[in-house]
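S.K.: Here is a sequence with its predicted model. Questions after.
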Amino acid sequence: MNPLRKQFNADPAFPFSIMHRDLKNYRTELPDHLHDWYEIVYVHSGKGVFFIDQTIYDMRAGDLFVIPGNTIHRSFPDRDDPVTSTAVFFSPVLIQPSSLGESFSYLRCFELGRARKSFKLDCTDSLREGIEALVDRIDAELKEQKPGFRHAVMLIVHQLLLRINRETAAGSPKGESSDAAPDWMKSLLLYIDERFCEPIGLAELAVHAAVSPAHLSRLFKQLTGMTVTGFIAAKRLIRAKELLLQTGDGVGQIAAACGFESLPHFHRSFKRFVGTTPAAYRRSGAG
């Protein structure tokens, strides 16, 4: 019911991964998933649909998506013209936090995307060319593994993030929704995003959308890959993770604030979803 926590087989000393020029298949594409790592997705060719957090986007050649950690997402490649894309995954601990006296962050594009709830960026021809060249260099470094290749990869990732932040800073994100989703579905996703910690159910959502519960459930699963209840549960658990790291509130307070009916239910759900207990997750974040 909950989205899959994507697992990475990377060396703990080098939390980085790339899927370079990967041809997607609608039959084998990873189900809705989320992870603590940040992700950059660049579309080389083909078309499809990309569901991220609360928005359903069209995917076309030259599109660029930046996805912060702990964001629900799933791509749906077209059956006849599937997407070929590169996905770059990294833990933010690899990105040096030092500002060097400037008010600049390599993660700014992700922070803005999270704040605006918009994860598709307007991409110039120059930026597209730069991205393609840089991801090819990353792939070459990882294949050749010359001395210092990991350092080289991170230097290229910094270059990639620098270009993305510079060339998208002046413009606004491309926040348009896909025509694949009816207007009531777009409105429903926003409605859920504003109320997911409240006791909302399928009947209330169907009334808001002015469709039958059966039709809502069927189309919601088709367009997002998730059930309505699974999506709401995932949003609540993501919020709980944020509160555990950002506040000193007790676990019981956080469970209630996120809409869980009882503390045992919260513990079970959190352990299944995150892989550890709330208290252990808070300790690991503090460390």
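M.R.: Looks like it arrived, so ask away.
S.K.: Please count neighbours and contacts with C-alpha atoms only from this point.
M.R.: Fine.
S.K.: Next, work out how far apart the spatially closest residue to residue 192 that is not a sequence neighbour and residue 104 are.
M.R.: Nearest non-adjacent residue to residue 192, counting by CA to CA, 6 or more residues apart in numbering: residue 232, 7.4 Å away. Distance of residue 232 to residue 104, given as CA to CA, to the nearest Å: 34 Å.
S.K.: re the thing from before, list the buried residues of the host helix or strand of the residue nearest to residue 192.
M.R.: Assigned by DSSP states H and E, residue 232 falls within helix 228-246. Judged by neighbour count (16 or more other CA atoms under 10 Å), helix 228-246 contains these buried residues: 228, 231-241, 243-245.
S.K.: Touching, residue 106 and residue 165? I think so.
M.R.: Yes: assessed by CA atoms under 8 Å, residue 106 is found in contact with residue 165 at 7.1 Å.
S.K.: higher neighbour count, the two?
M.R.: A count of neighbours by other CA atoms under 10 Å puts residue 106 above the other of residue 106 and residue 165, at 22 against 18.
S.K.: tell me the contacts of that one?
M.R.: 95, 158, 161-162, 165 (CA atoms under 8 Å, 6 or more residues apart in numbering).
S.K.: try it against this one:
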Amino acid sequence: MKRSILEQSPFFFAILKKKEIGQIMMKAVKERHEYDPLFPLVYLPKLTGNPGEKVPFYHFHNWYELVFVHDGKGSFLVDKHFFDMEKNDLYLIPGDVIHKASADKTAPYTCSVILFHPMLIQIAEVGDSFSYLGPFHDLIRSGRFKLRLSAERMKEFEKLLGMMDDEYCSAEKGNRSAVILLLHWMLLQISRMNTHFEHAKKGHMPDKRDWWMKDVLNYIDSHYTDSHLSLTVLADQALVSPAHFSRTFKKTTGFTLPAFLEMKRLVKAKELLLTSDHSVSFISDSCGYKSLSHFHKRFKQQLGKSPGEFRRGNNM
């Protein structure tokens, strides 16, 4: 039985519906896909989306991700942007960006996914003004995560993906080195492409009257660190009732509002812990948590470490 693109990721945050004391609760669960720490790469070939999936999965992780769409259709929420998934699409997703793929009911997508830690990528200075990860680094600001490939170009990548699959499953000497070489070659070809990255589309939004949700996502992106941001505040901003806002937000993004805000805040907290000398208390306040104890509790539940342990473990 095939598993979906999100179920097989090396590690991600899945929001699972759970019945508890007669109510539907949302529980965040951290799951991992097995991999060798010396070879932090996972290749998932020819995954087929399941439009009837009862449990919705949404995730983010600190690996980089390439998604090649071979056939079918669907929708992709990446950060705060919506895309229509179509044959010959290529998605480039940097680390710690929230994303969720949803399959079309009549023609579900089939895609191949490469997830890798940036430590695998060559960074030696050779006098060449080029970066293998360059295409990823300009994406968050521009919101351009989707690359449209020609049919001929997709065939070239599918040949490389077939070679990667052979090496990935092989026990031959140097098979891991071969996989890394193929990944570098793909990233080089992507960097050389003249085809433009597409901006996010509104095309698959559930209904024209709900297009205001894009403005809401932009507003959240600018205010999610405000501890007072709530369903009531956002519904007032959108000039709709809280009940209508909640239904539309879930229908459009696949997320509940609390789950979405928590993931945004966790990503920001991770960034500040790794890139600043601010105290944990300051970071807790800066990311919108109402108390330091709540921040500690949620961070450890989701990442398996306290904020201090996470910082020390990544600064060694």
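M.R.: Noted; the coordinates are in hand. It should be emphasised that the depicted structure is a prediction, and the values quoted were computed from it without experimental measurement.
S.K.: To which residue of the first structure is residue 83 of the second structure aligned?
M.R.: Aligned counterpart of residue 83 of the second structure in the first structure: residue 57 (TM-score structural alignment).
S.K.: Doesn't its match lie inside a helix?
M.R.: No: if the criterion is DSSP: H, G, I helix; E, B strand; the rest coil, then residue 57 of the first structure is strand and not within a helix.
S.K.: so it touches residue 64, yeah?
M.R.: No: contact criterion CA under 8 Å: residue 57 of the first structure and residue 64 do not qualify, at 11.1 Å.
S.K.: Find residues that contact each of those two.
M.R.: What both residue 57 of the first structure and residue 64 touch, as defined by CA under 8 Å, 6+ apart, is the set residue 120.
S.K.: what's the matching range in the second structure for stretch 72-80 of the first structure?
M.R.: So stretch 72-80 of the first structure sits over residues 98-106 in the second structure, by TM-score structural alignment.
S.K.: End to end on that stretch, go ahead and measure it.
M.R.: Stretch 98-106 of the second structure has an end-to-end distance of 26 Å (criterion: CA to CA).
S.K.: And that stretch, what's buried?
M.R.: Buried residues in stretch 98-106 of the second structure (16+ other CA under 10 Å): 98-104.
S.K.: Just give me the match in the first structure for residue 232 of the second structure.
M.R.: Per TM-score structural alignment, residue 232 of the second structure is aligned with residue 203.
S.K.: Which residues does the strand or helix carrying its match contact?
M.R.: Using DSSP H and E, the element containing residue 203 of the first structure is helix 202-209. Helix 202-209 of the first structure has contacts (CA under 8 Å, 6+ apart) with 184-185, 187-188, 212-213, 216, 228-229.
S.K.: among these, which ones are buried?
M.R.: Buried subset of the contacts of helix 202-209 of the first structure (neighbour count, 16+ other CA under 10 Å): 185, 188, 216, 228.
S.K.: how near is the residue nearest to residue 78 of the second structure when sequence neighbours are not counted to residue 221 of the second structure?
M.R.: Once flanking residues are discounted, residue 78 of the second structure sits nearest to residue 99: 4.3 Å by CA to CA, 6+ apart. Going from residue 99 of the second structure to residue 221 of the second structure by CA to CA gives 14 Å.
S.K.: Now distance to residue 141 of the first structure and secondary structure too, for the contacts of helix 202-209 of the first structure, in TSV please.
M.R.: Shown next, in TSV, are the contacts of helix 202-209 of the first structure (distance: CA to CA, whole Å; DSSP: H, G, I helix; E, B strand; the rest coil):
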residue	distance to residue 141 of the first structure	secondary structure
184	46	helix
185	43	helix
187	44	helix
188	44	helix
212	53	coil
213	51	helix
216	47	helix
228	42	helix
229	43	helix
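S.K.: all helices for the stretch 151-300 of the second structure, in order.
M.R.: 151-168, 175-192, 212-223, 231-238, 242-253, 257-275, 280-286, 292-303 (DSSP state H, counting those that start in this stretch).
S.K.: hmm, who's touching the match of stretch 72-80 of the first structure?
M.R.: For stretch 98-106 of the second structure, contacts defined as CA under 8 Å, 6+ apart pick out 6, 49-52, 57-61, 72-79, 109, 254, 263-264.
S.K.: part of a helix, is residue 16 of the second structure?
M.R.: No: Residue 16 of the second structure is assigned strand when assessed by three-state DSSP, not a helix.
S.K.: Tell me how many other residues surround it.
M.R.: Burial of residue 16 of the second structure is recorded as 17 neighbouring residues (other CA under 10 Å).
S.K.: ditto for residue 256 of the first structure
M.R.: 16.
S.K.: Could you tell me how far residue 40 of the first structure is located from residue 53 of the first structure?
M.R.: Computed as CA to CA, the residue 40 of the first structure to residue 53 of the first structure distance reads 15 Å.
S.K.: out of those two, which sits in the busier spot?
M.R.: A direct count of neighbours by other CA under 10 Å for residue 40 of the first structure and residue 53 places residue 53 higher, at 23 against 19.
S.K.: right, and the more buried one touches residue 68 too?
M.R.: No: Residue 53 of the first structure is beyond contact range of residue 68, at 10.4 Å (criterion: CA under 8 Å).
S.K.: now, among the contacts of residue 106 of the first structure, which is nearest to residue 139 of the first structure?
M.R.: Proximity of those to residue 139 of the first structure (CA to CA) peaks at residue 158, which lies at 15.0 Å.
S.K.: wait, which of the helices of the stretch 151-300 of the second structure is closest to residue 40 of the second structure?
M.R.: Here helix 175-192 is closest among these (CA to CA), at 10.4 Å.
S.K.: ok, and what's touching that closest one?
M.R.: The contact list for helix 175-192 of the second structure, computed with CA under 8 Å, 6+ apart, reads 39, 120-121, 132-135, 157, 160, 164, 167-168.
S.K.: Just the buried residues from those, in ChimeraX please.
M.R.: Entered in ChimeraX, the line below selects the buried ones among these, by 16+ other CA under 10 Å:
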select :121,132,133,135,157,160,164,167,168
